[in-house]
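J.: sequence below, structure please.
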Amino acid sequence: MSKSSFAAVIEQHLPNLAAYRDLYKHFHHNPEISTLETETSARIASELRILNEKHSSPIEIKTNIGGTGLIGIHRNGDGPIVLLRADIDGLPVEEKTGLDYASTKRMMDTHLDQIEKPTMHACGHDFHITALLAAIETLLNAKNSWSGTLIYLFQPAEERGAGARMMLDDGLYTKHGCPIPDVCLGQHVWPHKAGNVFSRSGAMMSAADSYEITIFGRGGHGSMPHLAIDPVVIASHIVVRLQTLVSREVPPDETAVVTVGSLKAGDTVNVIAEEAKLQVNIRSVSEQWRRVLLDGLTRVVRAECDAGRATAPPRIVRLNQYPLTYNDEAVTRRVEHQFTRFFGDRHKLDMQPVLGSEDFPLLGSEVGRPYFFWFFGGHDPRDYDERVRLGTVNDIPMNHNPYFAPCIDPTLRTGVEAMVIAALSFVGKDRAGQQPKL
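T.: Next up is the predicted model:
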């Protein structure tokens, strides 16, 4: 399809976004934390049913996949099978944006620690949901402009790196009858200039591996350390030594981060604890150096425990694991070509890899299919330009921040346009009614 054809699809078939702005505010005001997105999932299913009734649509809706996950299968003639994904969970963060639709919700985290927590859409998944729903209506309106099968997938629990795996393990492509896609597509809002779209081939988002490490010592009186084995000292050496994995074992031109986010031991000042616990997060953008870091973690922990005379081998437990998001080159170039033709200089190519992580790749890699993942900006364009002028861009609240508040316009429209264009890159017809081959 030419640029004019893409523009025509958007111009003729994009629905009035006023209702979707209100829907976005609803989702933002009513977030639900990972694995507990019951009301969110029900509202999405309701919106899909409304679209079916409005358009006499054949979208087949399947719910309760891997918990609160759901899909809509939209068959529209012969052609490629393309999966479009949006994640739906919020975060245990107390919102401080001051928006009139800000979340004041609290939830009992019954799937993790039984603690009531403030809840916020602090990562923009409310935009992802709303943009995909509006894209679905656009594609329904434009059904004569494309041919194939589109899978609209709404995934829970991305923030715990579990939702894609939960849906797959529950038989997404078997028991629930989801066709195996030829390609998977997904997007993410982030605190850059709204109206812009960002992409790259290859490593797009880092792999992330998180562990809890328990160090075993011998408790005792703080005045007699020679009769105890202090796990805090051992843990402290581990914290320092782990930093050398990046500075001394990974090449300077590679990107990697090792963070000890938690170190806990003891309850009072004059007692040497029995054990210490560390929580470690490792991020990398290549499988080669990911393996170096993970092997190094185990080596360092065991060696420091031996050096400190720990009373038992350390216990190393994986908390979560996110795959490396590595955009397929052919798929990326295909969508990027269409993004550039539509967005012009608002499409930013070859962005730097993002050290956040996603479980989206599993939806494709699990069945040997390629995928493409991109970003779209969410910060007010005028304020962003002024911050560039003042050198304060880094002060913009980022994802997971309690002040994270993307502007609705033009963020929502850009997210809808990008998802529609990406889908049409594979299922869209040219002016002669022909489809390019995958």
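J.: alpha carbons only for contacts and neighbour counts from here, please
T.: OK.
J.: please, where are all the helices along the stretch 301-438 of the chain?
T.: Along the stretch 301-438 of the chain, counting by DSSP state H, counting those that start in this stretch, helices occupy 329-343, 362-365, 381-390, 411-427.
J.: quick check: which of those is nearest to residue 320?
T.: helix 362-365 (13.9 Å; CA to CA).
J.: packing partners for the closest one?
T.: helix 163-169, strand 183-193 (3 or more CA pairs under 8 Å, 6 or more residues apart in numbering; DSSP states H and E).
J.: in it, which residues are buried?
T.: 362-364 (16 or more other CA atoms under 10 Å).
J.: what of stretch 38-48?
T.: 40-42, 44-45, 48.
J.: in CSV: the residues you listed, plus secondary structure and distance to residue 108.
T.: Putting the buried residues of stretch 38-48 into CSV (DSSP: H, G, I helix; E, B strand; the rest coil; distance: CA to CA, whole Å) gives the following:
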residue, secondary structure, distance to residue 108
40, helix, 16
41, helix, 18
42, helix, 19
44, helix, 22
45, helix, 24
48, helix, 28
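J.: and of the helices and strands packed on helix 362-365, who's closest to residue 214?
T.: Nearest of these (CA to CA): helix 163-169, 26.6 Å.
J.: now the closest one: buried residues?
T.: 163-168.
J.: alongside the first, I'd like the structure of this one:
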Amino acid sequence: MTAFPIDDVRAQFPALAAKGAEGAPIYLDGPGGTQICAPALAAMVRHLEAGTANSGGAFRTSVETDAMSEAAHAAMADLLGGSPDEIAFGPNMTTLTFAVSRAVSRDWREGDELVVTRLDHDANVTPWLMVAQDRGMTVRWIDLDPETGLLRIDALPEILGPRTRLVAVGGASNAIGTLNDVEAIVRIVRAHCDALVFVDAVQSVPHVVTDVRALGCDLLVCSPYKFFGPHQGVLWGRDELLERIQAYKVRPASIHPSARRFETGTPSFEGQAAVLGTIDYLETLGARFAPDDATRRERLRAAMLGCHAYEDALGERLLAGLGTIDGLKLWGPPTVRGRVPTFGVTIAGHDPHALSEALAAHDIFAWAGNFYAVEAIARLGLAESGGLLRLGLCHYNTVDEVDRVVDVLTRIVRSASAR
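T.: Here you go, the predicted structure:
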């Protein structure tokens, strides 16, 4: 198997070259937003420097902008396993989810039902709670097992019914890393009702192969700034479903035969250009693992498989190190199996925010709190104690960084205990 080219990968991220008081900073904040790769930056600048324009004009800059936008939609389709007409860009996942929630719920009525989970980021909960409030609908919950960090999907058949209109689930938890079995959830839904399945894949797309056809869902959203690109949101929707959804748009743009009916107003074309650069980066990485005659989709798949294997190795090393720290508790799956490399921990007697600040003093960047996963943190019983310290790995982290994190965190805990 081809060794993972970590040195070449890191060379593609300008932010990793920065120097702090103790050397290069360690970025463990990826679940909140990764660093952007150089090809994305170059593509954004190139688009702006060459002359940008709005869409639909006969002049050069508009024609070139339209061509770039088409290419960006096609590139995202290859990453997710869909088709270009099924892709829409937006400012972020949350905005797209609110827009979709309003559009798909036009015909829902009092007494209809929605299903959400106790594990999701609130961006995949509150939009649906607000729909339920507006329509007089009943909200049902897929519970979270605090001991395992897994959704209780065994109870899902009892939650579903003839008036269930939509089930909203996450691909992976942004707080504790649990990787949900979306395919199994979709199968259960299809067997028991005629509801739509909406997937928040913001945390899963950066770490695992995404194939919307295999998942079987109806709608999926993700965020390029969580997978080495710019601040954008992306919506994928099944084409036959999109044909019958009326999006909220101004009248001249209200009729569109594709997902782009959800692109309200003038989009960030420079953001789309940067997304195209991000996919180029991932494709180039995947070419190291794929056959010479592989398609772009196959190279992207190879890239994600390579990243996943490398991140698993880093995660195993981190978990081994964390296991030596007195009082540390890992929340969620106990190994790298069934999770993405996002590790939510608590340490007895230590406030998570204080730990985050102490790590920051050593140029180790990690978040603490609830990360908008308010239902999950509450279900874990951590809402009153400051939530979690979150350590998030991705494919540009290194073994040396993992060892340094464990060493620094160990010293922080021992120093505090000695006072």
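J.: please state their TM-score.
T.: TM-score for the superposed chains, counting by TM-score structural alignment, normalised by the length of structure 2: 0.26, backed by 174 aligned residues with a CA RMSD of 6.8 Å.
J.: and which of the buried residues of helix 362-365 of structure 1 is nearest to residue 343 of structure 1?
T.: residue 364 (26.5 Å).
J.: tell me how far the closest one lies from residue 132 of structure 1.
T.: 18 Å (CA to CA, to the nearest Å).
J.: same check, this time on residue 81 of structure 1
T.: Taking CA to CA, one finds residue 81 of structure 1 at 17 Å from residue 132 of structure 1.
J.: out of these two, which sits in the more crowded spot?
T.: residue 132 (27 against 22; other CA atoms under 10 Å).
J.: any idea which helix is longest in structure 2?
T.: helix 296-322 (DSSP state H).
J.: same list (the helices of the stretch 301-438 of structure 1) but as JSON lines, adding distance to residue 221 of structure 1.
T.: Below are these laid out as JSON lines (distance: least, CA to CA, whole Å):
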{"stretch": "helix 329-343", "distance to residue 221 of structure 1": "61"}
{"stretch": "helix 362-365", "distance to residue 221 of structure 1": "50"}
{"stretch": "helix 381-390", "distance to residue 221 of structure 1": "55"}
{"stretch": "helix 411-427", "distance to residue 221 of structure 1": "59"}
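J.: I'd like to know which of the ones you listed is closest to residue 4 of structure 1.
T.: Nearest to residue 4 of structure 1, of the helices of the stretch 301-438 of structure 1 and by CA to CA, is helix 329-343 at 8.4 Å.
J.: what is the closest one packed up against?
T.: The contact analysis (3+ CA pairs under 8 Å, 6+ apart) places helix 329-343 of structure 1 against helix 3-13, strand 371-379, helix 411-427.
J.: and these, which is most packed in?
T.: Ranked by average neighbour count under the criterion mean count of other CA atoms under 10 Å, those are headed by strand 371-379 at a mean of 26.
J.: which one of the buried residues of helix 163-169 of structure 1 is nearest to residue 63 of structure 1?
T.: residue 167 (10.6 Å).
J.: sorry, back to before: next, the buried residues of the longest helix of structure 2.
T.: Buried, per 16+ other CA under 10 Å, within helix 296-322 of structure 2: 296-308, 310-312, 314-315, 317-319, 321-322.
J.: and if you look at stretch 69-80 of structure 2?
T.: In stretch 69-80 of structure 2, counting by 16+ other CA under 10 Å, buried: 69, 71-80.
J.: got JSON lines for those, with distance to residue 192 of structure 2 and secondary structure too?
T.: Below are the buried residues of stretch 69-80 of structure 2 laid out as JSON lines (distance: CA to CA, whole Å; DSSP: H, G, I helix; E, B strand; the rest coil):
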{"residue": "69", "distance to residue 192 of structure 2": "39", "secondary structure": "helix"}
{"residue": "71", "distance to residue 192 of structure 2": "39", "secondary structure": "helix"}
{"residue": "72", "distance to residue 192 of structure 2": "37", "secondary structure": "helix"}
{"residue": "73", "distance to residue 192 of structure 2": "34", "secondary structure": "helix"}
{"residue": "74", "distance to residue 192 of structure 2": "34", "secondary structure": "helix"}
{"residue": "75", "distance to residue 192 of structure 2": "35", "secondary structure": "helix"}
{"residue": "76", "distance to residue 192 of structure 2": "32", "secondary structure": "helix"}
{"residue": "77", "distance to residue 192 of structure 2": "30", "secondary structure": "helix"}
{"residue": "78", "distance to residue 192 of structure 2": "31", "secondary structure": "helix"}
{"residue": "79", "distance to residue 192 of structure 2": "30", "secondary structure": "helix"}
{"residue": "80", "distance to residue 192 of structure 2": "27", "secondary structure": "helix"}
